[in-house]
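In: let me see the structure of the following:
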Amino acid sequence: MNSKTNVKLVTIAIFVATFLTAVEGTIVSTAMPTIVGELHGVSLMNWVFSIYLLTNAMMTPIYGKLADVLGRKPVFIFGLVIFLVGSTLCGFSNSMATLIISRAIQGIGAGAIMPVSFTIIADIYSVDKRAKIMGLNGSAWGIASIVAPLLGGFIVDHLNWHWVFFINLPIGLVTIAMIQIFFKEKRRIMSSKIDFLGSILLMLSILSILYSFQRWGDDGIDLIVLISFFIFIISLLLFIQWEKRVEDPIISLKLFNNRTFVIQNVVAALISGFLIGFEVYIPTWTQGILGLKASMAGFAVTPSSILWIAGSFFAGSMMAAWTPKKVLSISLFFILVGAIALGSLPINTPFYLFFIISAVLGIGFGITITTTTVTAQSLVPQADVGVATSFNTLSRTLGQTLMISVFGIIFNTQMHKEIVKTPGTKDSMMDILINPQTANQLPQHLIPKLREALYQGLHGIYIAGIFIVILAIIINLFDKKTKDYLQ
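Out: Sure, this is the predicted structure:
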């Protein structure tokens, strides 16, 4: 640790940067109906979110390597600057096409914030304190889940949707100033050439696999999906072959010789995939089936964000005493209980039960994600912490992006099966049902049948979620029974 670094102020700056990215998704979701109404682009709405995830995931491993080679500060500040440029362009957008392009730029910048934040935490805190600090930093997501819907609603009602993006500017500029002034690190001299070909092949493989799943979820399997998947296979094979030969690879393949490192990242990907299904579709349940307002529905997952912090604190103590395998066995048990509960819920489930399930899952998520992140960092030499951290972040992002497409396929297929069985109903009615403000426009005698169709779609997602968690538990069983931390 560099003694000149103001640890407290740098930690605050990291917290603010994390909050900035955490609040972005929810606040844009709140404003999206207004944005779509003004820009007339409902058919392109999904791409406002998807392109952000695509470019974010694509750039994450690149930033991780650059953070190791060039230093944390310049990469972190560069990412924030690009994020703010993208935010500004989003605010000035006057069509869905320009908004989507601007969101792509925003995602390119955001790809640096999360992995480099975790890397800086690894630099300024010892292993035994790291889990607690990550828990505190993770509380930004909990705060964002409460603040973002209220803030987004206020901005849209009293200003206009453009300010949803402009509000990032003052916060981001203050964060950049704090990192520039208070975070001190030794100037690094680039000791090797950057692996540009490896970076391009890796970005191509990530982009093609994510696009193929996104397209599959939207339009089913077609020629473009198959071509995208073929490009993924070829670019991945070329990437692996190139990384074996290059002097300083963008991702060292030696990392994958460590069984614990591989297992921790696979578990992180699977649980992050389950997590996105929980967070995205529970509000759909509470609005479409229970008929609650959007603001109230969003609070159904809030206990998860709050208990996540407690789980992170527990993870610190547990990792000090036990192996990663044992810690994950306990945390995955909590998640499995929550997953089985979700998969068993009847259609008339009262709202308060979602609070209880959300709390149980929050503890499991907090322990699992914190443990996988800290373990991934602790298994590699200091010189590779940035790459290891960014790969862990990439694993989680890939898990979320791929599984949200799979869940979408399950959801739409199950709903369609039910709708076909019921005369007088059609798929387009589901859009009206999910919005409590428009549900009363539907014929009253069809609403119970439509809710049953929605329930079957959601039920299919959470049955799939049970199998995802069980798979994570099985994979964790193959881990070592000993610790082999390097730091």
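In: for the rest of this, base every contact and every neighbour count on C-alpha atoms.
Out: Noted.
In: in contact with residue 129, which residues?
Out: residue 316 (Cα atoms under 8 Å, 6 or more residues apart in numbering).
In: secondary structure class for it?
Out: Following DSSP: H, G, I helix; E, B strand; the rest coil, residue 129 is assigned to helix.
In: excluding sequence neighbours, find me the nearest residue to residue 457.
Out: Distances taken as Cα to Cα, 6 or more residues apart in numbering put residue 411 closest to residue 457, at 4.2 Å, once the chain neighbours are dropped.
In: before we compare anything, build this one as well:
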Amino acid sequence: LLGLIFAEMDETVVSTAMPTIIRELHGLSLYGWVAGVYMLAMTIAMPILGRLADVFGRKKIYMSCMALFCLGSIVCGSADSMAQLLIGRGIQGIGAGGLMPIALVIIGESFPLEQRAKVQSLIGPLMILPQLIGPTIGGYFVGNLNWHWLFLINIPVAVIAVAFLFKGLHESKGEEKHTIDWAGAGTLVAALLSFLIAPVLIDNQGLSWSSPIIIGLLVLSAALIALFIRIESRAKQPIIPLHLFRNRNVVVLSLLVFTLMLGLMGGIATFPFFAQNVMDLRLPKRVI
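Out: Alright, predicted model coming up:
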């Protein structure tokens, strides 16, 4: 649960500190990449790491993801350039891509079926609250300590979480053999990368939606998604089972979450920069 909370919080805790980080590292042109790289890596890694957890066990993959998250935090916390910060955010994103879904599976499997709905209703707010209080915590660290501690504080918490998980989680090994759909995984990574990098290039490189590069990326993404659907429809153990999309509840809930997070993350990521540079608010007022 600690890993899940910190992975969620790390999506927004940096937003309030970003103007200070950009000023110290002289990286205004790469402002959008700090959040973009994290979300990009997390989005791409999530379905693949979830499948790896089915094959190799939740405990092993979860602890590996926690190690990646800590490594990324160390790289970010010691960053003295934007390039190093972006590399660290990418590593963090890969780790977070496994922490969030695997943590939910572990929590679900820890309770009987009749209690899971009640547990999920308690876990739901814990996934939103860290994102909401993240900017406040980021502002406190920047105003009273140093922005480097925004990342380094993750390490002791991760160590505690791993210690509890190592001692408390006991997995039963099944005899069923699992395979990894590497063709589907590679196609999915390429499709998501080409699709998600398009708005990042528009934001950071000044390209327009009518630019040949952007159009080419979107067309490539659409072609790869079509290829991915074809691969998954024939795979014995697909990365994403296509039959899920025949369930209306799954489709509707996915659209609702997508719409909610689109507005929430967009506002949290951009408002601190607007508040400081346009509204000319000092840090304590921005945090409030």
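In: hmm, back to that, what is the burial count for the residue nearest to residue 457 of the first structure?
Out: Using other Cα atoms under 10 Å, residue 411 of the first structure is surrounded by 23 other residues.
In: again with residue 318 of the first structure
Out: Counted with other Cα under 10 Å, residues neighbouring residue 318 of the first structure total 19.
In: does it touch residue 328 like I think?
Out: No - the pair residue 318 of the first structure / residue 328 is not scored as a contact, 9.8 Å apart, by Cα atoms under 8 Å.
In: quick one on the thing from earlier: the residue nearest to residue 457 of the first structure -> the second structure?
Out: When the second structure is aligned by TM-score structural alignment, residue 411 of the first structure is left unaligned.
In: which residue of the second structure sits farthest from its center?
Out: Each residue of the second structure has a distance to the centre, and by Cα atoms, centre = their mean the biggest one is for residue 175: 31.9 Å.
In: and that one, how far from residue 236 of the second structure?
Out: Distance, residue 175 of the second structure to residue 236 of the second structure, using Cα to Cα, to the nearest Å: 17 Å.
In: check residue 281 of the second structure too.
Out: 56 Å.
In: and if you look at residue 22 of the second structure?
Out: If you go by Cα to Cα, the gap between residue 22 of the second structure and residue 236 of the second structure works out to 47 Å.
In: with neighbour numbers in mind, choose between those two.
Out: Set residue 22 of the second structure next to residue 236 and count neighbours by other Cα under 10 Å: residue 22 wins out with 17 against 13.
In: which position in the first structure aligns with the more buried one?
Out: Alignment note: residue 22 of the second structure maps to residue 36 in the first structure; criterion TM-score structural alignment.
In: name the nearest residue to its match, sequence neighbours excluded.
Out: residue 42 (5.7 Å).
In: which position in the first structure aligns with residue 74 of the second structure?
Out: Residue 74 of the second structure maps onto residue 88 in the first structure, by TM-score structural alignment.
In: typo on my end, residue 98 of the second structure
Out: Aligned counterpart of residue 98 of the second structure in the first structure: residue 112 (TM-score structural alignment).
In: which of the three states applies to its match?
Out: When classified by three-state DSSP, residue 112 of the first structure comes out as helix.
In: residue 37 of the first structure and residue 264 of the first structure, how far apart?
Out: Separation of residue 37 of the first structure from residue 264 of the first structure (Cα to Cα): 43 Å.
In: quick one: which of these two has more around it?
Out: residue 264 (27 against 10).
In: how about the secondary structure of the closest residue to residue 418 of the first structure other than its chain neighbours?
Out: For residue 418 of the first structure, ignoring the flanking residues on the chain, the nearest one in space by Cα to Cα, 6+ apart is residue 453 at 5.1 Å. Under the three-state scheme (three-state DSSP), residue 453 of the first structure adopts helix.
In: how big's the offset between stretch 256-276 of the second structure and the first structure?
Out: Here the mean offset of stretch 256-276 of the second structure against the first structure after fitting is 4.5 Å, by mean Cα distance after the TM-score superposition for the first structure.
In: which other residues reach that stretch?
Out: 12, 15-16, 18-19, 35, 135, 281-283, 286.
In: for those, pick the one with the most neighbours.
Out: Going by other Cα under 10 Å, residue 16 tops the contacts of stretch 256-276 of the second structure with 30 neighbours.
In: mind listing what that residue touches?
Out: 135-136, 138-139, 272-273, 286-287.
In: could you see which of the residues you listed carry over to the first structure?
Out: Compared against the first structure with both residues aligned by TM-score structural alignment, their matches' Cα atoms under 8 Å, the contacts of residue 16 of the second structure retain 135, 138-139.
In: ok, so of those, who is nearest residue 202 of the second structure?
Out: residue 135 (25.2 Å; Cα to Cα).
In: three-state assignment of the closest one?
Out: Put simply, residue 135 of the second structure is helix when judged by three-state DSSP.
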